[in-house]
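S.K.: Below: sequence and its predicted model.
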Amino acid sequence: MELKSKIGPLVAIIITVAAVLWIYAGGHGITASQHDSPTNTNESNSNNAEHTSLSNQKHSVQVTNIQAQSINLYLALSGQTLADKILTLTNSYPGEVVKLYSTKGDFLEQGAPILQIDTRVLKTQIRETSALIKQRNIELNGLNKLKDINLTSHVRLAEAETNLASALTSAKSLAIDLENATVTAPFSGVLNTLDIEKGQMLSDDSAIGTLVSLNPLRIQVTIPQNKIHHIHLGTQGKVHLATGLETTGKVSYISRQANTESRSINVELLIDNPNHSIAAGLTADVTFALSQQKAQALSPALLTLDDDGNTAVKTVDSQSKVVSYPVNIVKSERDKVWVSGLPSEVNLITVGQGFVNDGDIVDIHH
């Protein structure tokens, strides 16, 4: 009985150890079997081969050879005509308008009369002042004679001299008023407006009308700040007016202050307008001829952006490798643009540029 009681637990321990060993051996066998499965190995090799094949596959692109050409660059701008001078005419002597020498729209030479203000009272004052001057001269001469014989004082003599000087000053002032009573054109031009009528009373400094000088005629345009270095005083420009007239002008003024909003600079040209036939305020197209430049022509659809956000095009070099070049548009036409920044001769990608990147090796088709 004693032996049986000892054997029972021993058998149980042996059975338990055997079971654990069997489970362990079976699990490893299953795991090894999964790793060594021919099916899984073949699938893995197939996927790796497919991935390698895709990564090595070349894109096909179509290219065309373009070469640099010398082109004439032009700067086309739109502006307007301006009068050379504009002046609001005013009178300097108050009174009634008694005569109009000119009408609105007349061309006036410098100094031509425009209107006359009543001067009857003024002329009376002038006659009185002339008489007073004679009187003051007589008085002064008499006192000088008395002075020679010591019969007058220096005070009376000085007073007589002052009275004569005052009369002469009054005469000069009246002469200026007489001149101002006739309003004349201060420069040659067109009497563009005339705002008074005969018989109208004018106070001092009343507005009469406007005088406009249109010869030479100014053309004002605004030039972008990145183009202003092409323009200098005396630079010639072709001018095409809305009326159909074409002529040439020279730059006479370049502003030293750029527009803070548009970053452009005002420039003015002068053109001849001897008959004042061209009005101010008309639309004027101005074209400046700039220097020649080497550039290549291509379709604007081939332009793209590089990684830095610059306008660029994609090309293929002699090793069939894609190379991007940043370019600048120097001239635009209806169906093409001219760009700078490329080598003098280059193979430009025209089809397939959207599927390739810098450094890709491609199959080329011309």
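M.R.: Yep, it's here.
S.K.: okay, CA-based contacts and neighbour counts for the rest of this
M.R.: Will do.
S.K.: What separation do you get for residue 316 and residue 340?
M.R.: Plainly put, residue 316 is 17 Å away from residue 340 if you go by CA to CA, to the nearest Å.
S.K.: need the longest strand for this structure.
M.R.: Taking DSSP state E as the criterion, the chain has its longest strand at strand 283-298.
S.K.: what's near enough to touch the residue nearest to the spatial centre of the chain?
M.R.: Residue closest to the average C-alpha location in the chain (CA atoms, centre = their mean): residue 264, at 2.7 Å. Residue 264 sits next to 222, 223, 224, 225, 258 when contact means CA atoms under 8 Å, 6 or more residues apart in numbering.
S.K.: How about it: what's its closest non-neighbour residue?
M.R.: Excluding the flanking residues, the one nearest residue 264 by CA to CA, 6 or more residues apart in numbering is residue 224, at 4.4 Å.
S.K.: if we can go back for a sec, which one's more surrounded, residue 316 and residue 340?
M.R.: More crowded of residue 316 and residue 340, by other CA atoms under 10 Å: residue 316, with 26 against 19.
S.K.: ok, and here's another one to check against it:
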Amino acid sequence: MKLRILLLNIYLLLFIFSTAASSANVMVQKVTTERTKEEVKAVGNAEAIHSVILFPAVGDRVTAVHFKPGNFVKEGDVLVELDSRRQKAALKQAEITLADTQRTLNRLSESHKKGAIPKSDLDDAKTLHALAEVALINAKTDLEDRTVLAPFDGVMGLTDVEKGDRITEQTAIATIDDTRSLYINFNAPESAVSILKNKGIVEVTPWQSSKAINAQVSYLDSRINPQTRTLRVKAKLENANEQFMPGMSFRINITMQGESYAVVPEAALMWGATGPYVWKSIDKKAKRIDVKIEQRLAGRLLVSGNLNENDILVVEGVQRLRENQTLTFANPSNLEE
């Protein structure tokens, strides 16, 4: 009985030795590294980079409307005119008064040079001339206030104002938007602050489309909202073709890169009693390496453990490997530079 057990143990040791000594054909590749990626999603709303509601400086009767909704206007274009008959008359009177005080000033200046009048008379003439200049400026300003001009290049919105209407300073004439560029307003989590400061690019996708567009981060708020732990952000989106409008909503995608880890194909990962592990080759001997999965990506895993870039990783033929088993590479060309 003892002899039978002894022989059985000998046969078992010989089997294990022969198995360990036998070479295993495996597929290998060099270990590469990749950074983890975290995607932050948000919803943003578009606003024109310049946008105002136009109000008249004064109230009066509308004599002309020079735009239609949807028109593109240039900065300084006349949009609306109000009744300006009295202001034109006041401007003409101011011009006449100024010209008269100028003639009086010239005449008294010559008389003062000849000693015919005292200096006080000349000073009074200078004062009247200066007051006439101020009156002319006021008259010009009053006349200009009867005209509503475009403050910048932009597209006109809808209006209810028509010729003949009597409007006041509280009457909203129309909106004007510069839509050649848009701001996309959104709230980003505080974890994305560093990437927004350093990279400054976010992907925005209109809800009605699947095509992502890059937008440049223009402004970050000065503080994190303590209730929502988010930061207000403005990203600038070029809109030269004016395909997007203020008020449209966008999906925001921010990709953040983390630490670098070894890349392992899914087929190379094994599971044991202590968790996941892989095999790598050291001097063509199998070495088991325990790893921790850091991130799952399409067809590959990012893992941490004793794996360095350019280590030789066994990717196929891992099922029957044993520690220190001799390896034969079926694809040695994979290891060539």
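M.R.: Structure received. The structure displayed is predicted, hence computed values, not measured ones.
S.K.: Show me what the residue nearest to residue 264 of structure 1 aligns to in structure 2.
M.R.: The alignment partner of residue 224 of structure 1 in structure 2, by TM-score structural alignment, is residue 189.
S.K.: For residue 257 of structure 2, see how far away that match is.
M.R.: Separation of residue 189 of structure 2 from residue 257 of structure 2 (CA to CA) stands at 15 Å.
S.K.: So between those two, which is more surrounded?
M.R.: residue 189 (16 against 13).
S.K.: Wait, the more buried one touches residue 231, no?
M.R.: Yes: counting by CA atoms under 8 Å, residue 189 of structure 2 touches residue 231, with 6.2 Å between them.
S.K.: in the stretch 201-337 of structure 2, which spans are strands?
M.R.: For the stretch 201-337 of structure 2, applying DSSP state E, counting those that start in this stretch gives strands covering 201-206, 213-220, 230-238, 249-265, 270-272, 275-282, 285-297, 300-305, 312-316, 327-329.
S.K.: And these: which comes nearest residue 159 of structure 2?
M.R.: strand 249-265 (24.5 Å; CA to CA).
S.K.: Now do that closest one against strand 300-305, angle only.
M.R.: Angle of strand 249-265 of structure 2 versus strand 300-305, following axes from the mean of the first three to the mean of the last three CA atoms, to 10 degrees, is 60 degrees.
S.K.: Centre of the chain to strand 249-265 of structure 2, how far?
M.R.: 17 Å (CA atoms, centre = their mean, to the nearest Å).
S.K.: same deal with stretch 240-254 of structure 1?
M.R.: With CA atoms, centre = their mean as the basis, stretch 240-254 of structure 1 stands 17 Å off its chain's centre.
S.K.: If you count neighbours, what's buried in it?
M.R.: Under the neighbour-count criterion of 16 or more other CA atoms under 10 Å, stretch 240-254 of structure 1 has 240, 241, 249, 250, 251, 252, 253, 254 buried.
S.K.: Go through these and name the one nearest residue 3 of structure 1.
M.R.: Within those, proximity to residue 3 of structure 1 (CA to CA) peaks at residue 254, which comes in at 126.1 Å.
S.K.: just the helices in the stretch 51-200 of structure 2 please.
M.R.: All helices of the stretch 51-200 of structure 2, identified by DSSP state H, counting those that start in this stretch, fall at 85-113, 119-144, 193-198.
S.K.: do you know which of the strands of the stretch 201-337 of structure 2 lies nearest residue 48 of structure 2?
M.R.: Distance to residue 48 of structure 2, taken as CA to CA, is lowest for strand 230-238 among the strands of the stretch 201-337 of structure 2, at 9.8 Å.
S.K.: in the superposition, what's the average offset of that closest one relative to structure 1?
M.R.: Mean deviation of strand 230-238 of structure 2 relative to structure 1 after superposition (mean CA distance after the TM-score superposition for structure 1): 1.7 Å.
S.K.: The strand or helix carrying residue 18 of structure 1: what's the following helix or strand?
M.R.: Per DSSP states H and E, residue 18 of structure 1 falls inside helix 2-35. Remark: after helix 2-35 of structure 1, the chain's next helix or strand is helix 38-55, criterion DSSP H and E.
S.K.: quick check: angle from that next one to helix 2-35?
M.R.: Using the same axes, to 10 degrees: helix 38-55 of structure 1 against helix 2-35 is 30 degrees.
S.K.: whereabouts in structure 2 does helix 38-55 of structure 1 align?
M.R.: Under TM-score structural alignment, helix 38-55 of structure 1 has no counterpart anywhere in structure 2.
S.K.: Heading C-terminal from that helix, find the next helix or strand.
M.R.: Moving toward the C-terminus from helix 38-55 of structure 1, the next helix or strand (DSSP H and E) is strand 59-67.
S.K.: Name the next helix or strand downstream of that next one, please.
M.R.: Following strand 59-67 of structure 1 in sequence order, the next helix or strand is strand 69-82 (DSSP H and E).
S.K.: Which parts of stretch 303-312 of structure 2 count as buried, going by neighbours?
M.R.: Buried residues in stretch 303-312 of structure 2 (16+ other CA under 10 Å): 303, 304, 307, 308, 311, 312.
S.K.: residue contacts, the second one?
M.R.: If I follow you right, that is residue 304 of structure 2. Here residue 304 of structure 2 is in contact with 261, 262, 291, 292, 293, 294 (criterion: CA under 8 Å, 6+ apart).
S.K.: got the contact list for the equivalent of residue 248 of structure 1 over in structure 2?
M.R.: Applying TM-score structural alignment, one finds that residue 248 of structure 1 aligns to residue 214 in structure 2. Contact partners of residue 214 of structure 2, counting by CA under 8 Å, 6+ apart, are 201, 202, 203, 204, 237.
S.K.: go again using 6 Å as the cut-off
M.R.: Contact analysis of residue 214 of structure 2 by CA atoms under 6 Å, 6 or more residues apart in numbering lists 202, 203.
S.K.: go on, residue 239 of structure 1?
M.R.: Residue 239 of structure 1 touches 246, 247, 248, 285, 286, counting by CA under 6 Å, 6+ apart.
S.K.: how does it look with 8 Å?
M.R.: Each residue near residue 239 of structure 1 by CA under 8 Å, 6+ apart is listed here: 246, 247, 248, 249, 284, 285, 286, 287.
S.K.: Please apply the same query to residue 69 of structure 2.
M.R.: Residue 69 of structure 2 neighbours (CA under 8 Å, 6+ apart): 155, 156, 157, 158, 159.
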